[in-house]
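# Structure, please.
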Amino acid sequence: MPGAGPRLRAGRAPHPGGDPGPAGLRPPRPLSRHLRPSRALAGGGGRRRRTLRRKPSWLAGSLNTGFVNLYLDAYEADRAGRAVPAAWHAAFAAARTADVNAGQDVLLGANAHIQRDMPYVLAALGLTRPQGGTRKPDYDRFQAVLDRAYGPAVQDVAGRYDLIVALADDRWNPIAGLTGRQLFRSWRAQAWEHARQLVDAPDQAARDRVARRIETNAAQWAQLLSAVRLPGYRTVRDDYCRTHTTPEPASARP
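From the prediction side, this is the model:
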């Protein structure tokens, strides 16, 4: 779909890595939190494998690869000083310099992954199976995997990067857990709808209008999510990360 969003590339998609920087939650680690459940699609635990026993290759392969590649493209462009989509710019800027908490970092990354990137990936791969029929049931199973990954991901971020994120730990705060899951479900449903609009657009001008809606929606969410700042909290997070984060081996970096 020329002109209606980024062009997907085959292959690549290494595991995100890199130097986390002094604050621990620096790109790409904080913003790749949402990628971890996606990577698990390819070979997760027994329950996950049973859920996706009939998963088609596009779900654990092409969709996953395209999703990760758009993140890596944005990350590398940002590091090189090139322009990136507004949603990613807000996420990277907050992770580098802002007095935001790790929960905001995670939400900013998830917003850019889901609301900005996902519609383009889905539309490029197609919303129907080669033999006919919608891919929506496959997509819904993918969402079930991500839903189950919510609690462990929150625990991991709280334990390694920012204790305040434990407020969203659904083991003891079911309201926060439910709210987080509902937010992500809403974003994923919107991503599918935007992908459908891209696919159904009758001409290039219509596709461009959909693309503008996608970019605007993700950018507005990013602005909202990064609005709350706590002066001095960056230093608190820096200190917490230094004592709770183990440096990543150089071999794990891209």
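
# contacts, neighbours, all on C-alpha from now
Noted.

# thought residue 241 was touching residue 162?
Yes - judged on CA atoms under 8 Å, residue 241 makes contact with residue 162 at a distance of 7.3 Å.

# contacting residues around the closest residue to residue 157 other than its chain neighbours?
Nearest residue to residue 157, sequence neighbours excluded (CA to CA, 6 or more residues apart in numbering): residue 165, at 6.9 Å. With contact set as CA atoms under 8 Å, 6 or more residues apart in numbering, residue 165 has these partners: 101-103, 154-155, 157-158.

# Any chance of TSV for those residues, columns neighbour count, secondary structure and distance to residue 226?
As requested, the contacts of residue 165 are arranged in TSV below (neighbours: other CA atoms under 10 Å; DSSP: H, G, I helix; E, B strand; the rest coil; distance: CA to CA, whole Å):
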residue	neighbour count	secondary structure	distance to residue 226
101	24	coil	10
102	25	helix	11
103	22	helix	10
154	22	helix	19
155	18	helix	22
157	20	helix	18
158	20	helix	19
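
# Sequence B follows; please return its structure for comparison with A:
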Amino acid sequence: MPANNIDDVVDGLADIVREAGHTGDRVGYFAALYRQVTVEVRAAIHGGRFEDGARMDRFDTLFGNRYFDAYDAWRRDRSGPRCWRETFGLLDDADTVIVQHLILGVNAHINLDLAVAAAQTGPGKAVHALRHDFLLINDILTRVVLAVQDSLDVLSPFLSLLDKVGARTDERILDFSVRQSREEAWHNAVLLAGQSEEQREATIERLDVRAAVLARLIARPGGLVRPALHLIRSTESDDVPAVIAHLDRAMEQASAARRTG
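Okay, the predicted model is just below:
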């Protein structure tokens, strides 16, 4: 069932995380990250941080439903947007490391879904009123990414190897790629908001193709990155439910560390 509000989005993501934990499905990696972002956005709405909380609730609901639709399409018949097919298609790949799964989900959801959801929330010139609240989410994303990075440091002891081969995957690449992608998504949202239905379809197709290409590059990087990833993978736990549980507690663990630090 589609989500009707942000509470439904949180509950739907929690269900995916819970089921993935029971079955050992790596779809729970990104879902755990996404759930925590959504919980933080909901808290910001309730705390009056956004200029228009009701609008942000609608926006987050549209955004979440795009993920749910892609996930349902994949489970049903391996269909859905190209970039999500690339992402979900690697869930059973034992060589893909945890951080790749996270970035693949971020890539598809931001480089495709975010612009579409923003344009639907503010069609036409109304999209410009969304700009302030859209930018506020960057701060929320940064906090969650930093917390998840702490989890990755525990789960992937050799992750720092990627720094040595020029492929940073610490909080800086995650934060930078998210901010960079969100800025591009904003420009695409403004474009989509002013287009006709036919033009929107063509733009969404283009965004999907681009995100799918990026997904393939994330999944199969070249140069020295590939052997580094193999070494990183050899040190990561094969206990998928435990990894999901650890990622899903990232914000809770970060808060506890701040209280005791």
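
# TM-score of the superposition?
The TM-score (TM-score structural alignment, normalised by the length of the first structure) is 0.74; 230 aligned residues with a CA RMSD of 3.7 Å.

# circling back to that earlier point, SS state for the residue nearest to residue 157 of the first structure?
helix (DSSP: H, G, I helix; E, B strand; the rest coil).

# Which of the residues in stretch 128-145 of the second structure are classified as buried?
The neighbour-count criterion (16 or more other CA atoms under 10 Å) identifies 128, 130, 133-134, 137-138, 140-145 as the buried residues of stretch 128-145 of the second structure.

# I'd like the residues you listed laid out as a markdown table, including secondary structure and distance to residue 30 of the second structure.
As requested, these are exported to a markdown table (DSSP: H, G, I helix; E, B strand; the rest coil; distance: CA to CA, whole Å):
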| residue | secondary structure | distance to residue 30 of the second structure |
| --- | --- | --- |
| 128 | helix | 29 |
| 130 | helix | 26 |
| 133 | helix | 23 |
| 134 | helix | 21 |
| 137 | helix | 18 |
| 138 | helix | 18 |
| 140 | helix | 16 |
| 141 | helix | 13 |
| 142 | helix | 16 |
| 143 | helix | 16 |
| 144 | helix | 12 |
| 145 | helix | 12 |
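
# closest to residue 199 of the second structure among those?
Among those, residue 128 lies closest to residue 199 of the second structure (CA to CA), at 19.4 Å.

# Just confirm that closest one contacts residue 190, I think it does.
Yes - counting by CA under 8 Å, residue 128 of the second structure touches residue 190, with 7.4 Å between them.

# Identify the residue of the second structure aligned to residue 101 of the first structure.
Matched to the second structure by TM-score structural alignment, residue 101 of the first structure sits across from residue 97.

# how near is that match to residue 111 of the second structure?
Counting by CA to CA, to the nearest Å, the gap from residue 97 of the second structure to residue 111 of the second structure is 21 Å.

# if we can go back for a sec, against residue 102 of the first structure, how distant is the residue nearest to residue 157 of the first structure?
Residue 165 of the first structure is 6 Å from residue 102 of the first structure, by CA to CA.

# if I look at the two, which residues touch both of them?
With CA under 8 Å, 6+ apart, residue 165 of the first structure and residue 102 have common neighbours residue 157.

# residue range for stretch 178-188 of the first structure in the second structure?
Counting by TM-score structural alignment, stretch 178-188 of the first structure sits on residues 172-182 of the second structure.

# what about the matching stretch, how far off from the first structure?
Compared with the first structure after the fit, stretch 172-182 of the second structure shows a mean deviation of 1.4 Å (mean CA distance after the TM-score superposition for the first structure).

# Buried residues, that stretch. List them.
Those buried within stretch 172-182 of the second structure under the rule 16+ other CA under 10 Å are 174-175, 177-179, 181-182.

# Check what contacts it and list those residues.
Around stretch 172-182 of the second structure, the neighbours that count as contacts under CA under 8 Å, 6+ apart are 103, 106-107, 110-111, 114, 138, 141-142, 145.

# cool, and stretch 6-18 of the second structure?
Stretch 6-18 of the second structure has contacts (CA under 8 Å, 6+ apart) with 3, 27-29, 31-32, 34-35, 38-39, 42, 57-58, 60-61, 64-65, 244.

# same deal with stretch 31-42 of the first structure?
Contacts of stretch 31-42 of the first structure (CA under 8 Å, 6+ apart): 16, 48-49, 52, 60-61, 64, 68, 91, 105-106, 108-110, 113, 142, 145-146, 149, 153.

# So which of those belong to helices?
Among those, DSSP state H puts 48-49, 64, 68, 91, 105-106, 108-110, 142, 145-146, 149, 153 in helices.

# How about the residue nearest to the spatial centre of the second structure: what's its closest non-neighbour residue?
Centroid check for the second structure by CA atoms, centre = their mean gives residue 106 as the closest residue, at 3.1 Å. Distances taken as CA to CA, 6+ apart place residue 178 nearest to residue 106 of the second structure, at 7.4 Å, with adjacent residues excluded.

# can you check residue 236 of the second structure too?
Here the residue nearest residue 236 of the second structure, using CA to CA, 6+ apart, is residue 156, at 5.3 Å.
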